[in-house]
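Novice: take a look and give me a structure for this.
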Amino acid sequence: MKMKHVKVVLTTALSAAMVIGNASALYAGVNTASTNLNFRESAGGTVIGAIPSGARVAVIDNTSEWYRVAYNGAIGYVSADYIQYSEDGDVDLGTGIVNEDSVNIRTEPNTDSEVMLQLNTDDCVDVNGVVDGWYRVAIDDTAGYIYADYLTFEHTMTDTPAQHHEAAATQEQSSAEADKLLSYAEKFLGTPYVYGGSTPSGFDCSGFTTYVFRNALGISLPRTSSEQSQTYTRINSISELKPGDLVFFGNGSKVNHVGIYVGEGEFIHSPHTGSYVKYDTLNSGNYYKNFMWGGRVL
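Specialist: Have a look, this model is predicted:
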């Protein structure tokens, strides 16, 4: 399934999603003792993850002795004995996935407020608050709201970049992730370059890399090429690059461009105004001349 992602502030990791039910009951809660987030409404069976004492959650359904809650990018069940009502506000919930087309992100948590952006099925946002039955999300540097019925969550807790790297430590896992990443990136060949763009309507160079990594693998990259170049393990030689590595270019010591290495001396990128997402070579020409280093994410 092709997943589309909007740039957000929080980190995310995506897997199979499940639609939230009874979201109109949404409110913030606090976990009063360390407990498990369970896949089903019982103490036995699959455990999705742990919720520490004092953690804030979103209560989605409280109609039984097992509350359905969202926490850290996952949805599951917690005994009602452990959940206490809390004031709406900041609740770090991780990634939410839009479950319908033409879903509005609004400036305030009501239908009378201005529409900032319209999303479609499988667009992904990260959720950082609960207010009056709406999820608060962050898009670039702007906060907005989506009505809770229109977001789903997965059954796997959000991980950090370091945890993701550890989980993909073996060569086989890294290779599989690289294949998935590059197959997804290929879907956007021909997409026009747009300065500041980070959606399939148009990408700049780092908007493209950010979108592809986040949406294909759930890895959140820093937004600019300069920030990306300082974040990951540096690969100084073109000959040492592996598929899925970031490749950085610039003049002198300043990085001003980034792409994704494909293999055999080629990389995919969104080059500049008037161009479009395409493959180019590292083996000769300006990109060979201006190559600075690679960055190993996987």
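Novice: only C-alpha atoms for contact and neighbour calcs from this point on.
Specialist: Fine.
Novice: ranges for the helices of this protein?
Specialist: Secondary structure of the chain (DSSP state H): helices located at 161-167, 171-186, 205-217, 225-229, 285-290.
Novice: may I see the ones you listed organised as CSV, with distance to residue 98 and mean neighbour count added?
Specialist: What follows is these, written out as CSV (distance: least, Cα to Cα, whole Å; neighbours: other Cα atoms under 10 Å):
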stretch, distance to residue 98, mean neighbour count
helix 161-167, 23, 14
helix 171-186, 19, 16
helix 205-217, 13, 26
helix 225-229, 27, 20
helix 285-290, 38, 14
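Novice: quick one more, to check against the first:
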Amino acid sequence: MKNKNKYIMCMALASALLSTTVVSGLDYKATIIAPEAIVRQEKVFDSKELDKLNIGTQITVKEVLDNWYRVELSDGKSEGWISSEEATINDKSYTASSLKKGEVTASVLNVRIGPSTNNSIINKIYNGNIVTIINTSNGWYEVVLDNNMKGWVHSDYIKLTYNLPSGKINTNAVVLKEQANNISADVISLKKEEVVYIKGYSDNWYNVITSSAKEGWIESKYVTVLLTEKTNVNRSGSSREVFDNIESITEKYLGKKYVYGAGGPDSFDCSGFSSYILKTYYSEYLNAKGITQLPRTASGQATIGTTVSRADLQKGDLVFLDTSGKIGDNITHVGIYIGNGQIIHASTSKRQIVKDSLSDRYYSSRFMKAVRL
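Specialist: Modelled structure (predicted):
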């Protein structure tokens, strides 16, 4: 019973750390892994700078909120916010609860009740869906889906990611070592541009995990830490001007089939289409806003960003509708605003990607809300 309770507690903490909810009352020890981390007064990149911390600096994480850490500095008095990409938490209790995540690479992937094709199919997931991996068995992963359903999928169709800061190998070839020195045994050779996940830092060496789940040490000079924001927060990627071309981009998908649960690129449902467009063409903008993962459902997408009025719509805003038989207060559909009073969306009635006017009586009466990411 004690082990079961411990497992449940770890699962709950991991879920909180991977989401945009608050985890407070913490006292995790962490290490700065970016060449230079900026401590800010608020958890936004253009907030006032309080301090700059060099790589290897030890800090204490007091709160996890969205993709930011509220940290206590070495003097024990000062506090501020740093991006979670600039530090890695090395507390053992956190590491135990940093469960693996995975991205579906197949067009359609069957979720089964057990780790074998002999087991019945209980659900299907689609390209680009993110799952949490809680167990492995003979080439299969037990995963938790967005709806909290558990099941098994084959590992061949899952690309592993981790709840850790990431970096890229910046040299043509380098060897991952078992220990933080050049005389220890080799683990695996890494190629230029290969992504690694940074678990720790010591004396100019990073402790990393590879996408193939190999763990070891590599000199920090061979890894470029992947930061979505640096000192220049006014770059074009974070400006609303990036959506000026959204109509021409999305029009390329007009006529593509509507398929429930599909996430592109050849078929979509409504939230699959909005997710695909934003992640494929505007990922830099999302990263600049601290949005690392979009909810898969229309109702989930309606919970992020800032609510805007219908009269204040701008290109790239998400528009949410109630398309259920009896109009009430349920968000069941999402479209992307492309300007001139129009949205583009995966229509359930027309069974394809279409453009429609919000002034149309049908859509006008079903407008629920709009958000700006």
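Novice: what does the superposition give as a TM-score?
Specialist: With the length set by TM-score structural alignment, normalised by the length of the first structure, the two chains reach a TM-score of 0.53; 223 aligned residues with a Cα RMSD of 4.8 Å.
Novice: how about the helices of the first structure, which one is nearest residue 192 of the first structure?
Specialist: helix 205-217 (10.7 Å; Cα to Cα).
Novice: hmm, who's touching that closest one?
Specialist: 3-7, 12-14, 124, 177, 180-181, 184-185, 193, 196-199, 219-225, 257-260, 269-272 (Cα atoms under 8 Å, 6 or more residues apart in numbering).
Novice: run the last query once more with 7 Å
Specialist: 3-5, 7, 13-14, 180-181, 184-185, 196-198, 219-221, 223-225, 257-260, 269-271 (Cα atoms under 7 Å, 6 or more residues apart in numbering).
Novice: so which of the helices of the first structure is nearest residue 60 of the first structure?
Specialist: Taking the helices of the first structure one by one with Cα to Cα, helix 205-217 is closest: 25.1 Å.
Novice: from the contacts of helix 205-217 of the first structure, which ones fall inside strands?
Specialist: Among the contacts of helix 205-217 of the first structure, the members found in strands (DSSP state E) are 4, 5, 198, 257, 258, 259, 260, 269.
Novice: next, count neighbours for the third one.
Specialist: The reference is to residue 198 of the first structure. 24 (other Cα atoms under 10 Å).
Novice: cool, the fifth one as well?
Specialist: By the measure other Cα under 10 Å, the count of residues near residue 258 of the first structure is 31.
Novice: aligned partner of it in the second structure?
Specialist: By TM-score structural alignment, residue 258 of the first structure lines up with residue 334 in the second structure.
Novice: mind listing what that match touches?
Specialist: 270, 271, 298, 318, 319, 320, 321, 345.
Novice: what's the closest non-adjacent residue to residue 245 of the first structure?
Specialist: residue 296 (4.9 Å; Cα to Cα, 6 or more residues apart in numbering).
Novice: share the number of residues neighbouring that neighbour, please.
Specialist: Neighbours of residue 296 of the first structure using other Cα under 10 Å come to 18.
Novice: you'd agree it is up against residue 231?
Specialist: No: between residue 296 of the first structure and residue 231 there is no contact under Cα atoms under 7 Å: 9.2 Å.
Novice: a markdown table for the helices of the first structure, including distance to residue 33 of the first structure?
Specialist: Compiled in a markdown table, those are given as follows (distance: least, Cα to Cα, whole Å):
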| stretch | distance to residue 33 of the first structure |
| --- | --- |
| helix 161-167 | 25 |
| helix 171-186 | 36 |
| helix 205-217 | 32 |
| helix 225-229 | 38 |
| helix 285-290 | 55 |
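Novice: between those, which one is closest to residue 241 of the first structure.
Specialist: helix 171-186 (12.2 Å).
Novice: the closest one packs against which elements?
Specialist: Counting contacts by 3 or more Cα pairs under 7 Å, 6 or more residues apart in numbering; DSSP states H and E, helix 171-186 of the first structure is packed against helix 205-217.
Novice: angle of the helix it packs on against helix 171-186?
Specialist: Relative orientation of helix 205-217 of the first structure versus helix 171-186 (axes from the mean of the first three to the mean of the last three Cα atoms, to 10 degrees): 120 degrees.
Novice: what's the residue nearest to residue 245 of the first structure aligned with over in the second structure?
Specialist: Checking TM-score structural alignment: residue 296 of the first structure goes with residue 372.
Novice: pull the contacting residues for the closest residue to the match of residue 258 of the first structure other than its chain neighbours.
Specialist: Counting by Cα to Cα, 6+ apart, residue 334 of the second structure lies nearest to residue 320, which is 4.5 Å off, once chain neighbours are set aside. Contact analysis of residue 320 of the second structure by Cα under 7 Å, 6+ apart lists 331, 333, 334, 335, 367, 368, 369, 370.
Novice: and which of these is nearest residue 49 of the second structure?
Specialist: residue 370 (32.5 Å).
Novice: run a quick neighbour tally on the closest residue to the closest one other than its chain neighbours.
Specialist: Spatially, and ignoring its direct neighbours in sequence, residue 370 of the second structure is nearest to residue 319 (4.4 Å; Cα to Cα, 6+ apart). Neighbours of residue 319 of the second structure under the rule other Cα under 10 Å: 28.
Novice: then residue 197 of the second structure?
Specialist: 24.
Novice: how much space separates the residue nearest to it when sequence neighbours are not counted from residue 279 of the second structure?
Specialist: Nearest residue to residue 197 of the second structure, sequence neighbours excluded (Cα to Cα, 6+ apart): residue 166, at 4.4 Å. Using Cα to Cα, to the nearest Å, one obtains 18 Å as the distance from residue 166 of the second structure to residue 279 of the second structure.
Novice: do residue 196 of the second structure as well
Specialist: Taking Cα to Cα, one finds residue 196 of the second structure at 21 Å from residue 279 of the second structure.
Novice: next: residue 65 of the second structure.
Specialist: 22 Å.
Novice: residue 5 of the second structure now?
Specialist: Taking Cα to Cα, one finds residue 5 of the second structure at 37 Å from residue 279 of the second structure.
Novice: touching, residue 157 of the second structure and residue 103? I think so.
Specialist: No: using Cα under 7 Å, residue 157 of the second structure is not in contact with residue 103, being 8.3 Å away.
Novice: between those two, what contacts are shared?
Specialist: In contact with both residue 157 of the second structure and residue 103: no residue, using Cα under 7 Å, 6+ apart.
Novice: so residue 143 of the second structure is in contact with residue 134, correct?
Specialist: Yes: Residue 143 of the second structure is in contact with residue 134 according to Cα under 7 Å; the separation is 5.8 Å.
Novice: neighbour count: these two, which is higher?
Specialist: residue 143 (23 against 15).
Novice: alignment lookup: that one to the first structure.
Specialist: In the first structure, residue 143 of the second structure lands on residue 137 (TM-score structural alignment).
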